[in-house]
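1. Structure for the following, please:
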Amino acid sequence: MATESILKFLGLKWEDQVECRLSIGPAVAEAEYSTGNFTVAIDAENLKVVVKSFTGRVVWQSLHNHPFVQSTLGEDDMGDGEGGCFDIKEHDEHLTVLQTIERVEHTKNSVTIKGGLGTKLVPPTHVEYTFSFTEIAPKHLQFQVRIGKEGSGIHANTYKRAILTYESHKEEDFYGFGEQFSYSTLKGQKVPILVREQGIGRGAQPITALLNSQPQIFGKFAGGDDFTTYAPIPQYITSDNRCLFLENSEYSSFDLRKLDRVVIRVNARLVTGRIVDGRDMFELISNYTEYCGRMRALPEWAGQGAIAGMQGGEDKVRQVYERLKEYHVPVAAFWLQDWCGKRVQKVGKAELKRLWWNWESDDELYPNWTQLVQDLKADDVRTLSYVNTFLCDVKEKPSARRNLYAEAHEKGLLVKDPKTNASLYISSGPEWDAGLLDLTNPECREWFKQVMKESVFSSGVSGMMTDFGEYTPYDSSKAKFHSGVPPEVYHNQYPQEWAKLADEIVHELGLEEEAVLFHRSAFTKSPGYMNLMWAGDQNTAWDQHDGIKSAVTGMLSGGFSGLSIMHSDIGGYTTFSGVVPGLSLKRDKELLFRWMELSAFTCAFRTHEGINPEMNAQFYDTEEHYLQFAHTARIFASLAKYRQRLLTEAQTQGYPVMRHPVLYHSQDKTVRGMSYHQFYLGSSLLVAPVLSPSATFVKVYFPKEDGVTWRHIWNGKYYPADSSYVAIDAPMGQPPVFVKEPRQDDGLLNELMEYATKYYEYELVHKQK
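-> Now for the predicted structure:
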């Protein structure tokens, strides 16, 4: 005790000074046990547990003489969560440093390891645990860890957190974890899994520091950091063809900072997950998506042209549509987010253009809403609207016909404040509060379904931006749900339940082959309820933290985790001036044009005016803007048949449409370190978008592939797949894109090649004149 007291006096922890150990009891035989196609071996000599697939390949193993199960006391601090901004601070006390294996129980279907965890290097250990392995499907080995006795209560000093540690190595790269916007491979990082607002800046300076320093304006932690994301998923795939995921929804983190190990920390006494086996990354994705669900293929109309996102009312929409026809822009749809009315939010000296969260058409902006929708549809142009799970009180909106907030509040359908049992107000910035639908309440779900059918879909719209999902409070002291589920458990589930509810509406209306609903927030099982994700609110900027580069990183990252059908706001979203002195953020023509080029090679070609439209370059500004918009929309439309085949692969096999090069070249170290630099669209197109201002060329890497060359779609030049970098000219309108030779696309890329050749020849003649 004297030693422990001295360490405490010096500010040191006892457990940090004690070497962790694993001991195997004398009653445990060194043996190999089978469960389906997997084997679990107790290696008493090397003091470890090894799991192998039916081929003998190691898919999981613990570290030599180190606990693979541990636990701690302590409560994590997530911050106040205002505006969906959660600042995570993990807090651990009294880490168990000793694990014993006292017995192994083997049945036909499972292998269960039982023993104890302790904080001292002398018996008896004082925390029981079980760790079981069960093959529940071919190539799916479920593991389950329980801390403490089953059915035992939880008290203040109860160990209720599981920490799992197992082997990796310095050359193993990790991909996935949902949408991660800062890094492609997460090796060397610690990845928190909590659905939250992405933040503004996410590490880009000075914007992140300035926003985080103004909590009175933006709320705490509004700038975010490298790991703030709308769509984190506790799952990864590695360059060693290993895949693991958790089935839990409680907060977890994956610590990959030590090169020889993975440390998973889960705020739960009962942790369930799976080890997935597969020959390569594609098979791992396919096997994983058997669990999480696969995104439904987009309807064919969505690939026929641009989804023109704009605001301003019926007259403006009709005027812009006439101009689009003049420039022969292929238009698939208009996305009109202000269909429900525009509301101005004052932040400092700035005025942000936001929406009335009351899901009915606005009679001032769109007096003939249904007629507008029908007129566009008669021209084979769809209309998309906007909906989220918030309801704001519209008693101050003169043109409101129905106050959905008042109705939901009266019926008790909103998330409640546990202190007052009244409807909880959720903040989205200064003077912006709203109620949040309680999706655990069956009555709420049925009521909102009816609202959606009567107020949204009855006009004939073909879908919507299905926004938000990350603002749900995390702390039980701040929110109460109808079902009684703790917010700490339900927080991450909320976006997937929102996607499920929206998907149920689509199916009940019979619109599965017509509707497009695009989401920004997601969790593990979200893909099974979606047909389109978007990368959320990027800054109108070029950087890799929260600009155009980060959008590419996020879209590619999500593909490892089942988010296979992705796109981003063309031009970015976050724009402001006057909010913070000396800081201005707005998009210019070049950023808008280059983002159009990028989006031509994603799953949807959709513009966004941004939160301050007047400050941003827009596709309808000048003739030059219309011409670039027409050109890039035609590129997108020329890929319709090829992309539709990729969408079918996403639906049937879970493969991402946009593919990180590591999926094809997992042993190429250059490829493994790439993030936003280049990607494959399917297997036959290599895309290297222009992502820097004033760039006239892009350095493109051609991974080694025997017998393959890549043909430049614009000038027809060929480049061998020989692991070389080549500087490729990239004038505006001609992003570096290459088709694989010999051709393997069954002619589905012919339309793209024909268009690119004609465009290049026209531009060449035009320059000569």
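
2. only C-alpha atoms for contact and neighbour calcs from this point on.
-> Fine.

3. And the helices in the stretch 351-500 of the chain?
-> Assigned by DSSP state H, counting those that start in this stretch, the stretch 351-500 of the chain shows helices spanning 369-378, 404-411, 442-451, 487-490, 494-508.

4. Check what contacts the shortest one and list those residues.
-> The one in question is helix 487-490. With CA atoms under 8 Å, 6 or more residues apart in numbering as the contact definition, helix 487-490 has outside contacts at 249-251, 472-476, 479-481.

5. Break down the stretch 451-600 of the chain into its strands, ranges please.
-> Under the criterion DSSP state E, counting those that start in this stretch, the stretch 451-600 of the chain carries strands at the ranges 463-466, 516-519, 532-534, 566-567, 576-577, 584-585.

6. this one as well, want them side by side:
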Amino acid sequence: MWPAWLSARLLSQSPVTLTNADVSSLASSRPSLAYDLGHGFSLTWSANPSQLVITGNNDTIFASNGNFNMTEVNVDICQKQTVTEIGTSHGSDTPSVTVKGDLLECGNSTATTKYTLSFGVPPGFQDRVAFQLEVFRASNSPTANTSQPLTKIYLTHESHASEDFYGFGAQASFASLKNQTVHILSREQGVGRGDQPATSTADAAADFAGGNAFTTYTAIPQYITTDARVVYLLEQYIAYASFDLSSPHAVRVRYGGRAVGGHVTRGTDVLDAGAVLGIQGGQDKVMRFVEQGLENGVDCPIAAVRLQDWTGTHFQEARYNDPDLYPDWTTFVQTLRSKHDVHTLSYVNTFLADTGTKPDKPKRNLVLEASKLSYLIRNSTTNSTLIVSSGADMTADFLDVTNEKTRDWFASVLQYTPVTLDVSLYNAANALTYHNQYPRDWAQLQHNIVTDLNKASDAVVFHRSAAFLSNRYMNLFWAGDHNTNWGRNDGIQSVVPVMVHMGFSGFPQQHGDIGGYTNVLTPAPPDGNVTRSAELLGRWGELAAVSSAVFRSHEGSIPSCAAYGWPLLRAPVVYHTADQRSRRVVHESFYLADLYVAPVVAPGMPRLSVYLPGGENEVYAGGQHVEVRAPYGQPAIFVVNNATSDELECLWDL
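-> Next comes the predicted model:
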């Protein structure tokens, strides 16, 4: 039987069951076909057993046999698949192989559905194989079936029970993603993400505001496995997708469009700063904190201040407040630089708040200007600007950066597109399809701005929301707004998993807010509150000192040595893929170049039980747990094999 490795979905009502597809007539006439793809890659199709296999360097790299809460509904999936043609093309420097066929029994549709699946080595990338899949109606199909358009495609390839998966962007709650279904949708990550009581408290304030273990600012359609297998979708395929890793023997990719492409490859192994103070309260307070820090002789020099209240403040569920916090902004910024060699960072996003109701009205009302110029996202149903809520008493308009004039008018960010059918964009037909591209557009816009100002070498631009290839336009990733607690899904324990998976996703330099950000105060008993203790702040500082490219504090919501693009922070599985325990300790320990670090991420722990991965050290042998002292201010850090490498020396320089 030809395996069900490809299928399509129609937009209609009656559900069907996906089964193995029929054997095509081609199978009986040509039981086995082999093609050379060039650069050491080959493609083989066999009828018995029915299988499509791509190999490279004698290894199998691909084999096929058979606040947005996304709910997937799969109806009218085509039940049968045939192969009618396999052929080669030499239109480029390397040959390509194209498989063509039909998808049959697609619900109650009588239309003929066809597919084309091509494989070849992409120009400029001789270490991987590209695939391109398209599903379409036959030209002679009945026009009456236009009411049942093709909306999604599925692509399945082989895995095995012991293959573990990493990557997919900022994933905070898991070590390996095996046995999970990962949704590729950038959104607000939520408050708590499953940690209680923060999640239920946030959900009570706004629908799904707490999120879950998969909600994330940065979702990337890419993964790397313990078999050193890499799969990713190309940058133009940005529609909503999901990767179902729940089967022990297969990966099933669901893509929200009729065409998709990507790359697959397999390697030989998984790998073939100063402080930034987050301060609020105006220029007098900022200057006082900087000078106090310098006078007290802090061990780590102050490199910058991050002033997110530079545009004023907004107290939720209270009143607007726009005090004159920085009356001499330009002079103040220059004084910090010239007198103390301290740079200034600020926070900018795409939310525009209507300032017309403020007691002390600012000089410009950006909402009014943008509305008159038609630079805001609109609701096509009501024919009005779209208002987005981030909680009680927190509403804003959204800039439409698909309009080039909007970009020119306001260098800002649209990080999260509202995903509803009545969202109207200037230059995008479908909000759901375009949604995941916004973070990359914003990163590129900021990159272009600092480049045009000739400030690229003097600027640090970091984002907490990103998309595939956003790393082209940023030099630092921000792990996001964590809860100020010890939580596994959204507290201190979630920081290292985010950095690990982002590292696997191609973002080598990262950092997080020291101490977290989100505080929650509730009328419930005190144990329902999320507040930061002195111990948590100290332990978080220890973690940041040995994990982050930048050491940056945060007040809370209530007031480079990465060769070959390898991530600065590396999970133990990077070096010990065969060690099953190394695949599971991502929350507990990690490598920082030639250091092995076991941070304290739970309260009241003066000692730690630390797992040392396989290998030998003159003090500790690998492959065992050891108990070590880790008193406050002294995290458990091991030097690997008496390392004296240049990479380790670079860490000391930082």
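
7. so what number do they get for TM-score?
-> Scored against TM-score structural alignment, normalised by the length of the second structure, the superposed chains reach a TM-score of 0.90; 622 aligned residues with a CA RMSD of 2.6 Å.

8. Reformat the helices of the stretch 351-500 of the first structure as a markdown table; add mean neighbour count and distance to W595 of the first structure.
-> Compiled in a markdown table, the helices of the stretch 351-500 of the first structure are given as follows (neighbours: other CA atoms under 10 Å; distance: least, CA to CA, whole Å):
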| stretch | mean neighbour count | distance to W595 of the first structure |
| --- | --- | --- |
| helix 369-378 | 16 | 26 |
| helix 404-411 | 17 | 37 |
| helix 442-451 | 16 | 35 |
| helix 487-490 | 19 | 36 |
| helix 494-508 | 21 | 27 |
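
9. what's the closest of these to P192 of the first structure?
-> Proximity to P192 of the first structure (CA to CA) singles out helix 487-490 among these, at 14.4 Å.

10. Would you mind giving the residues in the second structure matched to that closest one?
-> Under TM-score structural alignment, the match for helix 487-490 of the first structure in the second structure covers residues 431-434.

11. Looking at the contacts of helix 487-490 of the first structure, state which has the most neighbours.
-> T472 (28 neighbours; other CA atoms under 10 Å).

12. Redo the contacts of helix 487-490 of the first structure as JSON lines? Include distance to A29 of the first structure.
-> Converted to JSON lines, the contacts of helix 487-490 of the first structure look like this (distance: CA to CA, whole Å):
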{"residue": "S249", "distance to A29 of the first structure": "36"}
{"residue": "E250", "distance to A29 of the first structure": "35"}
{"residue": "Y251", "distance to A29 of the first structure": "36"}
{"residue": "T472", "distance to A29 of the first structure": "49"}
{"residue": "P473", "distance to A29 of the first structure": "48"}
{"residue": "Y474", "distance to A29 of the first structure": "44"}
{"residue": "D475", "distance to A29 of the first structure": "45"}
{"residue": "S476", "distance to A29 of the first structure": "45"}
{"residue": "A479", "distance to A29 of the first structure": "50"}
{"residue": "K480", "distance to A29 of the first structure": "49"}
{"residue": "F481", "distance to A29 of the first structure": "48"}
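
13. Which of the residues you listed sits closest to G673 of the first structure?
-> Y251 (27.9 Å).

14. Under the alignment, what does that closest one map to in the second structure?
-> When the second structure is aligned by TM-score structural alignment, Y251 of the first structure is paired with Y240.

15. Please verify my assumption that that match contacts Y255.
-> Yes - at 6.4 Å, Y240 of the second structure counts as touching Y255 under the criterion of CA atoms under 8 Å.
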